[in-house]
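# need a 3D model of the following:
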Amino acid sequence: MNEIEVESSLQRLAPRARSGDEHAIREMVRIAYPLVREYCERRIGTSLHPHSTGDDVAHDVCLALMTSIGGCQRRFLLPFVYGVAIHKMGDAKRRARRHSRSDHDPAVTDRDADDPESAALRTESHDEVRRQLAALPERDRQILHMRFVLEMSAERMATVLGTTPGAVRVAQHRALRNIENRANLEKRSPDVR
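As a prediction, the model looks like this:
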């Protein structure tokens, strides 16, 4: 089933699912699952961590869909499903990072060749990016996250956000321009933070 057929089926089942019809909810999950699994596996791979795969994340997305569909009043449901998937993938990546840190052998480092100065510059750079992103409106942060962290195409982002690829490209350009302008202003006037 392609995305248009999935959206059509979800919309057909949504009124019954919202009223608590368990069969309709299960059918929505059955229809959405293959698309969600493919999306998650393409974004995070099949083995994010030995205990968490794209398939595991897709299951989490479907569980969230089952529990939240009753309160979802959106006209288009696929962007909602993709939004849940984005959040669940972020959760899985954070869990994997935390878990890999706790599994990490302190006697072996990934960056043995790095000197303290390089490590400090890398940390400072990451802090600057986080600070610049925090200054952006939520929608701009979401667009940049989808594009550069999740590596989504403008077409896929448009589907998720319920807009057009052109509008996504314009919003991405504006968000990047906003960051560039703020950085230039701060270089000229360091007190502007």
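
# can we go C-alpha only for contacts and neighbour counts from here?
Will do.

# which strand or helix spans the spatially most central residue of the chain?
Nearest residue to the geometric centre of the chain (Cα atoms, centre = their mean): residue 86, 3.1 Å. Using DSSP states H and E, residue 86 falls within helix 78-103.

# could you also give me the structure for this next sequence, so I can compare it with the first?
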Amino acid sequence: QDNDQLEGQINTLMSVGVRQKLEAELINGDGGPGEILGFKKQATAAGITTGKPADRIGAALTDLKAEGWNPNVIVMNPRDWFAIESERAEDGDGQYVIGTPRDPAPPSLWGTPVVVTNGMPQGEALILDTSVAALLDRQEVTVEASRHDGDNFRRNMVTILAELRAGLAVFAPTATRLVTLAGTPTP
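Coordinates of the predicted model:
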């Protein structure tokens, strides 16, 4: 209460942390009682074992389209995206395949936008038709502080709680693909 600026900074940091945790759960969540079953656990394995990462993603996009889906987003780890983005032509001129460091192309592959996030594990990419998934947003992030927790009052401490209520509904898991970007996919 003594410093409004500090309160605002704490609210911002806690809100960002909660949203990052939600993002990680939406991608990697294991499910279970009261937990989110993430996209990775629901996605169909692409099963593509050859080719460069961009080619594997292209093959998975084609597979989804051939099955009647409209894949409209690719989710990748920043390191994997950089590996694709910094790839150079093999013809000896050393030119970048996608854009240049001075004038980079927007993140997309095969005409599909790429969302780059640390929430996606390195070595894999998710391809989604988002029209068959929904973020169930029950409550925005709230941040509360209290001195009425345990012996906080006596010890002059404050407990801070940041939370939100959300879920994920994937109506057609077959509209998603999990692509292993190198080596052989794990079952």
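
# how close are the two chains, by TM-score?
TM-score for the superposed chains, counting by TM-score structural alignment, normalised by the length of structure 2: 0.22, backed by 57 aligned residues with a Cα RMSD of 4.4 Å.

# how close does the residue nearest to the centre of structure 1 get to residue 27 of structure 1?
Noted for residue 86 of structure 1: a distance of 22 Å to residue 27 of structure 1, by Cα to Cα, to the nearest Å.

# can you check residue 7 of structure 1 too?
For residue 7 of structure 1 relative to residue 27 of structure 1 (Cα to Cα), the value is 13 Å.

# could you list every helix and strand in contact with the host helix or strand of residue 177 of structure 2?
Counting by DSSP H and E, the element that carries residue 177 of structure 2 is strand 176-180. When contacts are defined as 3 or more Cα pairs under 8 Å, 6 or more residues apart in numbering; DSSP states H and E, strand 176-180 of structure 2 sits against helix 39-42, strand 44-45, helix 53-66, strand 124-128.

# list the buried residues in the longest helix that structure 2 contains.
Using DSSP state H, we find that the single longest helix of structure 2 is helix 4-28. The neighbour-count check on helix 4-28 of structure 2 (16 or more other Cα atoms under 10 Å) flags 11, 14, 15, 18, 22, 23, 24, 25, 26, 27, 28 as buried.

# correct me, but residue 55 of structure 1 touches residue 43?
No - here residue 55 of structure 1 does not reach residue 43: they are 11.3 Å apart, not a contact under Cα atoms under 8 Å.

# which of the two has more residues huddled nearby?
residue 55 (21 against 17; other Cα atoms under 10 Å).

# name the nearest residue to the more buried one, ignoring sequence neighbours.
Sequence neighbours aside, residue 37 is the residue nearest to residue 55 of structure 1 in space, at 5.6 Å (criterion: Cα to Cα, 6 or more residues apart in numbering).

# who touches that neighbour in this structure?
54, 55, 57, 58, 59 (Cα atoms under 8 Å, 6 or more residues apart in numbering).

# which residues touch the helix or strand hosting the fourth one?
Okay, so that is residue 58 of structure 1. Assigned by DSSP H and E, residue 58 of structure 1 belongs to helix 54-68. The contact list for helix 54-68 of structure 1 (Cα under 8 Å, 6+ apart) reads 25-26, 29, 32-33, 36-37, 40-48, 81, 84-85, 88-89, 92.

# of the residues you listed, which belong to helices?
25-26, 29, 32-33, 36-37, 40-44, 81, 84-85, 88-89, 92.
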